[in-house]
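Engineer: Sequence first, predicted model second:
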Amino acid sequence: MTTNPSLWLRPGINTSPWPYMKFLRAVGIRNELRTLMDINATASNRKVVGSLSADRRTATFKLSLDSPLPVNEWALLFGDMVHNLRSALDSLAWELAHMDGAAPDARVRKQIYFPLCTTQAVWEAKLAGPLATVPEQFRAGLYELQPLRHPDPRDAVVLALHEFDIVDKHKSCVYASTMTHNLGAMIIDLKDSAGNKINFDPRLLSLAGPGPFEDGQPLFSVSTERPIAFASSPMNVPVQLL
């Protein structure tokens, strides 16, 4: 980030506040989504329940839900957040192209949007065309955000943002997944028929990995040498939106 004040964009002072307003709207929607997810986690009756194999030497833990997650409602907010972020970038490019009274060629005005260049040649073509009027001091900032600056352009955040925005126009792009990929987060209580705690080798703990956040979804299982009479887990299973 530049520390030169002459290279700063000041919403409402040297540029329109609209791009920053779109960004702030996205932040607000993100906070709303996070709050709704937290309320759901607090109010719902999510549990992890254990079941035993026939030989009682393997306990399988599954997710238990009293009601489905409101994923479609969350997806609406997520899509709105993504759209506002993408719009913020496009409106930023528009403002930069019109700074200080600049008048882009009428033939390229409809092509003025935030570029997503995966090669240097495409970037240079944008500078020679729709972004030709962007002040020189702001071109470096746009360039640093281009996918071509990423080790693998296909994994660039701005490209993923664009693709999410496109997908959201046609269908939900959000799915709820379980997050049980961390051994350190496992809380397991195993007891034998006498009520004694059963210790187990962590290497015998098998994680199901990400899966649909739905009732009955397997989370993990553990095997022991001693027969298991009681298996429980008070752990909380966080939701991951994909």
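Structural biologist: Perfect, I can see it now.
Engineer: make it CA atoms for all contacts and neighbour counts henceforth
Structural biologist: Will do.
Engineer: Can you classify the residue in the chain sticking out farthest from the centre as helix, strand or coil?
Structural biologist: The centre of the chain is farthest from one residue, residue 194, which by C-alpha atoms, centre = their mean lies 46.2 Å away. Secondary structure, DSSP: H, G, I helix; E, B strand; the rest coil: residue 194 is coil.
Engineer: Next: the one 5 residues further on.
Structural biologist: Taking three-state DSSP as the rule, one finds residue 199 in the coil state.
Engineer: can you tell me how far the residue farthest from the centre of the chain sits from residue 111?
Structural biologist: Counting by C-alpha to C-alpha, to the nearest Å, the gap from residue 194 to residue 111 is 74 Å.
Engineer: hold the first one in mind and look at this next one:
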Amino acid sequence: MNVTSQRSIYPGKDFSAWPFHKAARAYELVCQLRDEYNSYRASLGRESVSESDPTQRIFSVRARLRHEPDSIRWSLLFGDAIHNYRASLDAFAWEMAHLEGATLADELEHRLYFPLARTQAHWAAMVKSTLSSMPSFVRDRLEINQPFRYGEPDLAAGVVLHRLDLTDKHRASLAMMIEMASRSTFALRVESFENSDSFSMAGIASEELWRQEPVRDGALLWRFRSELPLRSLVIDKLPMYLSVSDGDENLRAFDLLDLIDRQVVGILLSTCFGVPSSNWTSYILGDQPRPEMVVEDLSGSTACG
């Protein structure tokens, strides 16, 4: 494998920019989903209500969700984003297999999709068949991003993306729900009957009461016990997050989408340019926010070294 090739290929110039447009569309849908989720959280106002037992100095905190989330719409947005990411990779594989007028036999074209090899042997078999028309430098760059190069191939973002895509297309919707983050940090607003200068949070003990399940209005979340008599105890914003279930496990939706976006963008840019520009590299590694991607600019050199 030769990964030292300095050759660059440009979408919109050397091949169709359609794979990049599909990735850009996927990210638009992710942003739309994030905006709608944030708007929903903002519309709730204070997200908890407390019940007190002054004699025992106990406060019970329950979820206060004034209206239900639009989980069906969120599932549709999530599924559409997943489909576009997967389509981006498959369209990219097609373009790479037909680069510079290369062709594949009909039976191989029907089996052409973005490679996700869980073993070295699987990769070697694809190189001899569906990937055989790709230039060697393209195959070498694609090999670096194959699942078998991860410690746990089934957890590679590309494999998870493929599984979610198939689930949404062939089985059922990817269920979206709001869950609580266990043992998380949150802002607790307390008013004491005592002088505030002498009040100490060290005198408050907490107990988590919720189970790992979707948060519902009125769900009992915590019980707080105080050594001092308290006037009120309020949690304005609960430590909640949006999760997605494929029927087997629940995953944090935005963490997963961010991971998939970084990997898809990383595959596209590293295959085209070898080494993406420093700002894109920092994003792909998870160190920096996502730069703006203008697909038309990639026909120049804005995304390469």
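Structural biologist: Great, that's in hand. What you see is a predicted model; the values in this text were computed from it and never measured.
Engineer: who's in contact with residue 199 of the second structure?
Structural biologist: Shown in contact with residue 199 of the second structure (C-alpha atoms under 8 Å, 6 or more residues apart in numbering): residue 192.
Engineer: how long is stretch 214-228 of the second structure from one end to the other?
Structural biologist: Terminal residues of stretch 214-228 of the second structure lie 33 Å apart, using C-alpha to C-alpha.
Engineer: Was I right to think residue 7 of the second structure contacts residue 141?
Structural biologist: No - judged on C-alpha atoms under 8 Å, residue 7 of the second structure makes no contact with residue 141 at a distance of 11.2 Å.
Engineer: Could you measure from the residue farthest from the centre of the first structure over to residue 136 of the first structure?
Structural biologist: Plainly put, residue 194 of the first structure is 77 Å away from residue 136 of the first structure if you go by C-alpha to C-alpha.
Engineer: Look at residue 7 and residue 141 of the second structure and report which has more neighbours.
Structural biologist: Neighbours were counted for residue 7 of the second structure and for residue 141 using other C-alpha atoms under 10 Å; residue 141 has more, 23 against 11.
Engineer: Tell me where the second structure has helices.
Structural biologist: Listed in chain order, the helices of the second structure (DSSP state H) span 18-44, 71-97, 106-109, 120-127, 136-144, 157-170, 253-273, 278-284.
Engineer: residues in the first structure aligned with the third one?
Structural biologist: Mapping helix 106-109 of the second structure onto the first structure (TM-score structural alignment) gives residues 106-109.
Engineer: which residues does the residue most central in space within the second structure contact?
Structural biologist: Central residue of the second structure (C-alpha atoms, centre = their mean): residue 257, 1.7 Å from the mean position. If you count contacts by C-alpha under 8 Å, 6+ apart, residue 257 of the second structure has them with residue 30.
Engineer: quick one on the thing from earlier: to residue 178 of the second structure, which of the helices of the second structure lies closest?
Structural biologist: Nearest of the helices of the second structure to residue 178 of the second structure, taken as C-alpha to C-alpha: helix 71-97 at 8.9 Å.
Engineer: what about the closest one, how far off from the first structure?
Structural biologist: When the first structure is superposed, helix 71-97 of the second structure averages 0.6 Å from its matched positions, counting by mean C-alpha distance after the TM-score superposition for the first structure.
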